[in-house]
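**Q** A structural model of the following input is requested.
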Amino acid sequence: MLAEVIEETRKFAEKKGLFEKRVLMLFSGGKDSSLALYILKEAGLDVSALTFFHRWSWRETLNWAMRFTKKLSVEHYLVDITEGLLREAVGRKGPVCINCKKVMLWNAKWFALNSGFDVLAKGDNANDKIIGALLDQCEGDIRLCEIPRMGIPFFRPLIKYPAEIVEELAEEAGIRPYRMYEHARRRQWREGCPLQYIDKEEIVTPQLMDLAYKVNYEVSKVARRKRVRVSVRVPSFEIMCWDCDEETLEEVKSIIRRFGGKANAPAGKAEK
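**A** Prediction:
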């Protein structure tokens, strides 16, 4: 199936004149963007990778991403967006992800235009399609979106494939990204960064961002060892876990106590 997808991507790129373009993949190091980057490289496109990181990014996943692009022989740019994220997020209510995506999107646009790239690429799959979102307003084949207000087209080679197919394709390609064993927002693997676990109605501060990182980094050690998915919201210290047993919950609660939280709530939740 992977060979068919690569060939289909190659034919589409040829039809749209993408072989004469420089393509910049927004590359998080997750399964979707890794697979999309792999497919574009194997299809023969002139593709490079762009990864944004900030002070609270997982260094383990960033290291994996750099090894992956090196193995593919793909040029890889790293851009620190800490300053922009602080400017957009601090003083506002969570979730931080909304502000972070805004910073990344506009930084990607200007980085691409100033560095001689013609097309931006993303790893969105069919499950990411949201009616009314910017990239779902394009006409024709939604794999390539010409959006005047952005000033640069977006190429999404996986947008017609549902998440389960993407999983199968990634497995066939041997793509197994480093996992922090986060709880994430969906049952499917969808890791990101610890800032997504700041409580929704909290006013974001640098101190709260630091707490989200420190607590969840320690929790991730337990999660990886136990092979379960755990994250902790802050400052409520709510434990979110797939398939946790009592022993795992007790370990997580002990971490919460080290950071000043109370761990005497019912299993699965710890109070401030």
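**Q** only C-alpha atoms for contact and neighbour calcs from this point on.
**A** Noted.
**Q** who touches stretch 219-233?
**A** 179-184, 197-199, 212, 215-216, 238-244, 248, 251-252, 255 (CA atoms under 8 Å, 6 or more residues apart in numbering).
**Q** run this one through as well so I can compare:
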Amino acid sequence: MLSKAIEELKDFASREGFYEKKILLMFSGGKDSSLALYLLKNAGLNISAITFIHRWSWREPLPHMLKFTASLGVEHYLVDITESLLRNSLGKKGPICIHCKKVMLKNTYWFARINGFDIIAKGDNANDKIKGALLDQWGGDHRLSTIPRIGIPILRPLINYTAEEVEALAKEADIRVFRMYEYGRRRQWREGCPLQYIDKEQVIKEEYFDLAYKANYEISKIARKHKVRMSVLVPSFRIMCHGCNEKALKEAKTALEGIKRRSANASSGKN
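**A** Okay, the predicted model is just below:
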């Protein structure tokens, strides 16, 4: 299955003239973007990776991401978007991911333009929202489109593969990603960053960024210990868990009580 996927990508790349192009992949370090990078590199394309970080990003996955790109011989850029994220999200309604994705895409566009990249690549698969209503507006092959219309074409090498097929391909390629044992946002295991757990109905405040990181960092340690998937929404402190047992939940509630007290004391000190 993996060799077939690489050959199909080679054929597509030849037809579209990709071998004369520089491609920049938005690389989160997750299974989708890791597989996309693997396929593009093994298809012989001129591919580089860009990863966006901010003050509240998980620290733990980064060494694994750098090791993976180094093993492929791929140039890997790290860009800090802390200030842009704050500027474009504070005072707005959630979810934070909507605002963050806009910041990342805009930064990718300008990075690509300044550094001579011709194509932006993403790890979207057939289960992602872009497939269907949005890409149906595109008359050509969904793997290469100008949607969203940012001025640079976007390559999606996985867009015709379901999440289950991506899982199988990644397994065949022996791609292993670092897990924070988050609850994830979808049925399949989809991790991200702790800011996604700010309650959607909240007006976004910087204090929620700090709280989301602190609470979910503690929760992730408990989840890893019990081999369950768990996260907590803030400021509601509602626990979400796949496969939880009473012991894990009890430990999580105890940890969160401590975080709530410290947060309340800090707020009182400010007032």
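**Q** returning to that earlier point: and the contacts of stretch 219-233 of structure 1, which of them are buried?
**A** 179-184, 197-199, 212, 215-216, 238-242, 244, 248, 252, 255 (16 or more other CA atoms under 10 Å).
**Q** could I get the full set of strands for structure 1?
**A** Applying DSSP state E to structure 1 gives strands spanning 22-26, 46-53, 76-80, 119-121, 144-145, 154-155, 229-232, 239-242.
**Q** deepest-packed of these, please.
**A** Using mean count of other CA atoms under 10 Å, the stretch among the strands of structure 1 with the largest mean neighbour count is strand 229-232, at a mean of 27.
**Q** and it, how far out from the chain middle?
**A** Averaged C-alpha coordinates place strand 229-232 of structure 1 at 16 Å from its chain's average position (CA atoms, centre = their mean, to the nearest Å).
**Q** for that strand, give me the average deviation versus structure 2.
**A** Once fitted to structure 2, strand 229-232 of structure 1 is off its aligned match by 0.2 Å on average (mean CA distance after the TM-score superposition for structure 1).
**Q** for Ile175 of structure 1, see how far away Tyr217 of structure 1 is.
**A** As judged by CA to CA, to the nearest Å, Tyr217 of structure 1 and Ile175 of structure 1 stand 24 Å apart.
**Q** still on that earlier bit, in TSV, list the strands of structure 1 along with distance to Val90 of structure 1.
**A** TSV is the format used below for those (distance: least, CA to CA, whole Å):
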stretch	distance to Val90 of structure 1
strand 22-26	24
strand 46-53	17
strand 76-80	17
strand 119-121	28
strand 144-145	32
strand 154-155	29
strand 229-232	20
strand 239-242	24
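**Q** looking at those strands, spot the one closest to Lys16 of structure 1.
**A** Closest to Lys16 of structure 1 of those is strand 144-145 (CA to CA; 8.6 Å).
**Q** which secondary structure elements does that closest one contact?
**A** strand 154-155 (3 or more CA pairs under 8 Å, 6 or more residues apart in numbering; DSSP states H and E).
**Q** show me where the stretch 51-200 of structure 2 has its helices.
**A** 61-72, 82-89, 96-114, 163-172 (DSSP state H, counting those that start in this stretch).
**Q** now these as JSON lines including mean neighbour count?
**A** Formatted as JSON lines, those follow (neighbours: other CA atoms under 10 Å):
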{"stretch": "helix 61-72", "mean neighbour count": "15"}
{"stretch": "helix 82-89", "mean neighbour count": "16"}
{"stretch": "helix 96-114", "mean neighbour count": "17"}
{"stretch": "helix 163-172", "mean neighbour count": "17"}
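**Q** mind checking which of those helices is nearest Ser28 of structure 2?
**A** For the helices of the stretch 51-200 of structure 2, the distance to Ser28 of structure 2 is smallest for helix 61-72, at 8.3 Å, taking CA to CA.
**Q** and that closest one against structure 1, how far off on average?
**A** Relative to structure 1, helix 61-72 of structure 2 is 1.0 Å off (mean CA distance after the TM-score superposition for structure 1).
**Q** now that helix: which residue numbers in structure 1?
**A** Using TM-score structural alignment, helix 61-72 of structure 2 corresponds to residues 61-72 of structure 1.
**Q** now Ser14 of structure 2: how far from Asp210 of structure 2?
**A** 47 Å.
**Q** more neighbours: the two, which one.
**A** Set Ser14 of structure 2 next to Asp210 and count neighbours by other CA atoms under 10 Å: Asp210 wins out with 15 against 12.
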